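Colleague: any chance you can model this:
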Amino acid sequence: MARWRNRFAALARTGLPEAFGCPVPDAERIWIDEQLIWLADEFGAQAFQGPVVLPTAEFFPEQYQGTLEDAARLLDRVAGYLGVESRRIDLEVYSAAQLPGVAGHYQLRNGRPVISIERGRLDRAGSVIAVIAHELCHDRLIGEGRIDPARREDHERLTDLLGVFLGLGVIQANHRTEFSVTGGGLRVSRLGYLTEPMYGYALARHAWLRTEYDPGWAAHLDLGPAGQYHRARLYLDTQG
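Modeller: All right, here's what the predicted structure looks like:
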């Protein structure tokens, strides 16, 4: 932990410009580095050493047909990867008209965590996994009393970063931007609060901290996130 702190402190002081190849500006780079230290303090460095969860049958072996029961099974899986007891969590769906533009929602109802997913997403397993991961990370931060969202305006971004820290970053990055065909043509939607370049940098820093120089999981990144990841990795390999 001390080694990470010393290396991050040195990087923060240098303020190396984006011209060196980092996909994010200094303010975002420093925020990610500082919050990864905070997360390591909160959850322990061992939490950072778990497997990187991939959208493969190894991690999600069950058949998925888009039912609420299927989503509940994904919740069980993702909860296990994130260190959450799924039996504590209630899962429900809502219509797009009820919460326009909202992919998922986390709340405490009578002291019990409730995760809600927009019904139209149920037919996309990857999207469901990404939404569940984000909302379960809310539970780890807010439900466990680690942060007060009213006091942290960056709490949504921190929630996404916790997903990267705990190993769900590949799936989250791949579903940061989603495309679907509707009656009106191509629809673009965005999940989460980290930008694609921020995901790329956070994943590259994740690998760098774990001394993974050519991690196999990077091959599972989609084209956009992969480009940001490799740019960030080159930056970190040359600048530290």
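Colleague: make it CA atoms for all contacts and neighbour counts henceforth
Modeller: Fine.
Colleague: and the strands in this protein?
Modeller: Secondary structure of the chain (DSSP state E): strands located at 90-94, 104-109, 112-118, 177-182, 185-190.
Colleague: name the residues of the third one that are buried.
Modeller: Going back to what we said before, that points to strand 112-118. With burial defined by 16 or more other CA atoms under 10 Å, the residues of strand 112-118 counted as buried are 113-118.
Colleague: surely Leu75 and Ile132 touch.
Modeller: Yes - shown here, Leu75 and Ile132 form a contact pair, counting by CA atoms under 8 Å, at 6.5 Å.
Colleague: need the overlap of contacts for the two.
Modeller: Residues within reach of Leu75 and of Ile132 at once, by CA atoms under 8 Å, 6 or more residues apart in numbering: there are none.
Colleague: would you map the helices across the protein?
Modeller: For the chain, the helices defined by DSSP state H cover 2-14, 26-43, 68-82, 125-138, 155-165, 169-174, 196-209, 223-239.
Colleague: closest one of the buried residues of strand 112-118 to Gly163?
Modeller: Closest approach between these and Gly163, by CA to CA: Ile115, at 15.8 Å.
Colleague: roughly how far apart are that closest one and Ala72?
Modeller: Distance of Ile115 to Ala72, given as CA to CA, to the nearest Å: 10 Å.
Colleague: intersection of neighbour lists for these two?
Modeller: By CA under 8 Å, 6+ apart, the residues touching both Ile115 and Ala72 are Leu91.
Colleague: contacting residues around Gly66?
Modeller: Neighbours of Gly66 in contact, by CA under 8 Å, 6+ apart: 122-125.
Colleague: from those, which would you call buried?
Modeller: With burial judged by 16+ other CA under 10 Å, the buried subset of these is 122-123, 125.
Colleague: Gly21: which of these is nearest?
Modeller: Proximity of those to Gly21 (CA to CA) peaks at Ala125, which lies at 33.9 Å.
Colleague: please provide the structure for the following sequence as well, for comparison with the first:
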Amino acid sequence: MFWRTSSPLDADDEEWQLDCWGWLLKHFGGAAALRKRSLILPTRAFFTPSEERGHAAASHYFRQVAAYFDIDAARFNLVPQEDSIDPVFGPLQVLQNAPREPAGTFSVSLGGAMTITYNPAIVPKPMKLITTFAHEICHPLLLSVSEEPPGGSEMEEFATDLAATFFGFGIFNSNTAASFTQYRDTATGTQGWSFERQGYLSPAERAFALALFIQARGQGVQEAGEYLDSGPLAYFRKATKYLAQTPSISSDLLAAHQ
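Modeller: Prediction:
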């Protein structure tokens, strides 16, 4: 008996994402432009490593990310945020609920000057840094569209998350959606694992977007599988199987935006 794979998303989330894909296709080149986009991989073929540290390294990666959007990096002021507060002051002193800086921010002045900030703590983590820059560069692109994304202005950040995958950064987007890291608390003498989430879309939503991007282009499934972490890979495989069993999802979407 043939068993159909259910969607990895609930009905409302899938409907919104497909509507948002349609919105992005409508305003950014349609199906023809989407098919020509590259699946950006975390390899030296796409990003040359930086031999410097700190802001120089961040600027090095920012220029490379901007180039994939065909945007001059010099149009932005790239600014490091202030260092986050270390919540551990000593063996018996821990600051509760210490504020944490976002991975990145985008702002534009009344005069039109655009500024992107980044958390210096993620500079040694190119995957997170590149994902952050891709997300923030998507902001001015989406703001250039007079029509609000599906769901209105309150869904702007979610649409920006999706846009990063739409422009080719789906592997980066999926691998940084959530992470577990080992930690040691010197104040209490305990150790364990901590959870961190970056961005707005869930891991399942990002994997669905990546699978749809690849199906629409007709290539890249094997490449994506090679570079996805184990958690995102499981979501991606389910989304890929679901879309393969329902090819009308991508075909109808592309047909409407030729």
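Colleague: need the TM-score between these chains.
Modeller: With the length set by TM-score structural alignment, normalised by the length of the first structure, the two chains reach a TM-score of 0.84; 221 aligned residues with a CA RMSD of 2.3 Å.
Colleague: the helices of the first structure into CSV, with extra columns for distance to Gln49 of the first structure?
Modeller: As requested, those are exported to CSV (distance: least, CA to CA, whole Å):
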stretch, distance to Gln49 of the first structure
helix 2-14, 14
helix 26-43, 11
helix 68-82, 12
helix 125-138, 17
helix 155-165, 9
helix 169-174, 13
helix 196-209, 10
helix 223-239, 19
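Colleague: centroid residue for the second structure?
Modeller: Closest residue to the average C-alpha location of the second structure: Asn173 at 3.1 Å, with CA atoms, centre = their mean.
Colleague: for it, which non-adjacent residue is spatially closest?
Modeller: Among residues not flanking Asn173 of the second structure along the chain, Thr131 sits closest, at 6.0 Å (CA to CA, 6 or more residues apart in numbering).
Colleague: wait, the one you found touches Thr176, no?
Modeller: Yes - using CA under 8 Å, Thr131 of the second structure makes contact with Thr176 at a distance of 7.4 Å.
Colleague: which of the two has more neighbours?
Modeller: More neighbours surround Thr131 than the other of Thr131 of the second structure and Thr176, with 27 against 22 (other CA atoms under 10 Å).
Colleague: and that one, what pairs with it in the first structure?
Modeller: Matched by TM-score structural alignment, Thr131 of the second structure corresponds to Ala130 in the first structure.
Colleague: Ala239 of the second structure now?
Modeller: Matched by TM-score structural alignment, Ala239 of the second structure corresponds to Ala232 in the first structure.
Colleague: before we move on, what about Lys26 of the second structure?
Modeller: Residue correspondence, TM-score structural alignment: Lys26 of the second structure in this structure matches Asp41 in the first structure.
Colleague: from Ala218 of the first structure, how far off is its match?
Modeller: Distance of Asp41 of the first structure to Ala218 of the first structure, given as CA to CA: 26 Å.
Colleague: who has more neighbours out of the two?
Modeller: The neighbour count for Asp41 of the first structure versus Ala218, taken as other CA under 10 Å, is higher for Ala218 (18 against 11).
Colleague: give the equivalent position in the first structure for Gly229 of the second structure.
Modeller: For the record, residue 229 of the second structure is Asp, not Gly. When the first structure is aligned by TM-score structural alignment, the residue opposite Asp229 of the second structure is Asp222.
Colleague: burial of its match, as a residue count?
Modeller: With other CA under 10 Å as criterion, Asp222 of the first structure counts 14.
Colleague: and if you look at Gly30 of the second structure?
Modeller: Neighbour number of Gly30 of the second structure under other CA under 10 Å is 20.
Colleague: now do Pro215 of the first structure
Modeller: Neighbours around Pro215 of the first structure, by other CA under 10 Å: 13.
Colleague: count the neighbours of the spatially closest residue to it that is not a sequence neighbour for me.
Modeller: Once flanking residues are discounted, Pro215 of the first structure sits nearest to Ala207: 7.2 Å by CA to CA, 6+ apart. Applying other CA under 10 Å, we find 18 residues neighbouring Ala207 of the first structure.
Colleague: contact partners for Ala150 of the first structure?
Modeller: Under the criterion of CA under 8 Å, 6+ apart, Ala150 of the first structure has no neighbours.
Colleague: go on, Asp139 of the first structure?
Modeller: Asp139 of the first structure neighbours (CA under 8 Å, 6+ apart): 106, 113.
Colleague: map it onto the second structure.
Modeller: Residue pairing (TM-score structural alignment): Asp139 of the first structure is matched to Pro140 of the second structure.
Colleague: and for Arg190 of the first structure?
Modeller: For Arg190 of the first structure, the aligned position in the second structure is Arg197, judged by TM-score structural alignment.
Colleague: ok, now which ones touch the closest residue to its match other than its chain neighbours?
Modeller: Leaving aside its sequence neighbours, Arg197 of the second structure sits nearest to Ala178 (CA to CA, 6+ apart; 4.3 Å). Applying CA under 8 Å, 6+ apart to Ala178 of the second structure gives the contacts 195-198, 203.
Colleague: how much space separates Ala255 of the second structure from Pro126 of the second structure?
Modeller: Distance of Ala255 of the second structure to Pro126 of the second structure, computed by CA to CA: 36 Å.
Colleague: sorry, that was for Gly90 of the second structure
Modeller: Using CA to CA, Gly90 of the second structure is found at 30 Å from Pro126 of the second structure.
Colleague: check Arg35 of the second structure too.
Modeller: Taking CA to CA as the measure, Arg35 of the second structure falls 26 Å from Pro126 of the second structure.
Colleague: tell me which residues in stretch 153-172 of the first structure are buried?
Modeller: Across stretch 153-172 of the first structure, burial judged by 16+ other CA under 10 Å covers 155-172.
Colleague: and it, how far apart are its ends?
Modeller: With CA to CA, one end of stretch 153-172 of the first structure sits 21 Å from the other.
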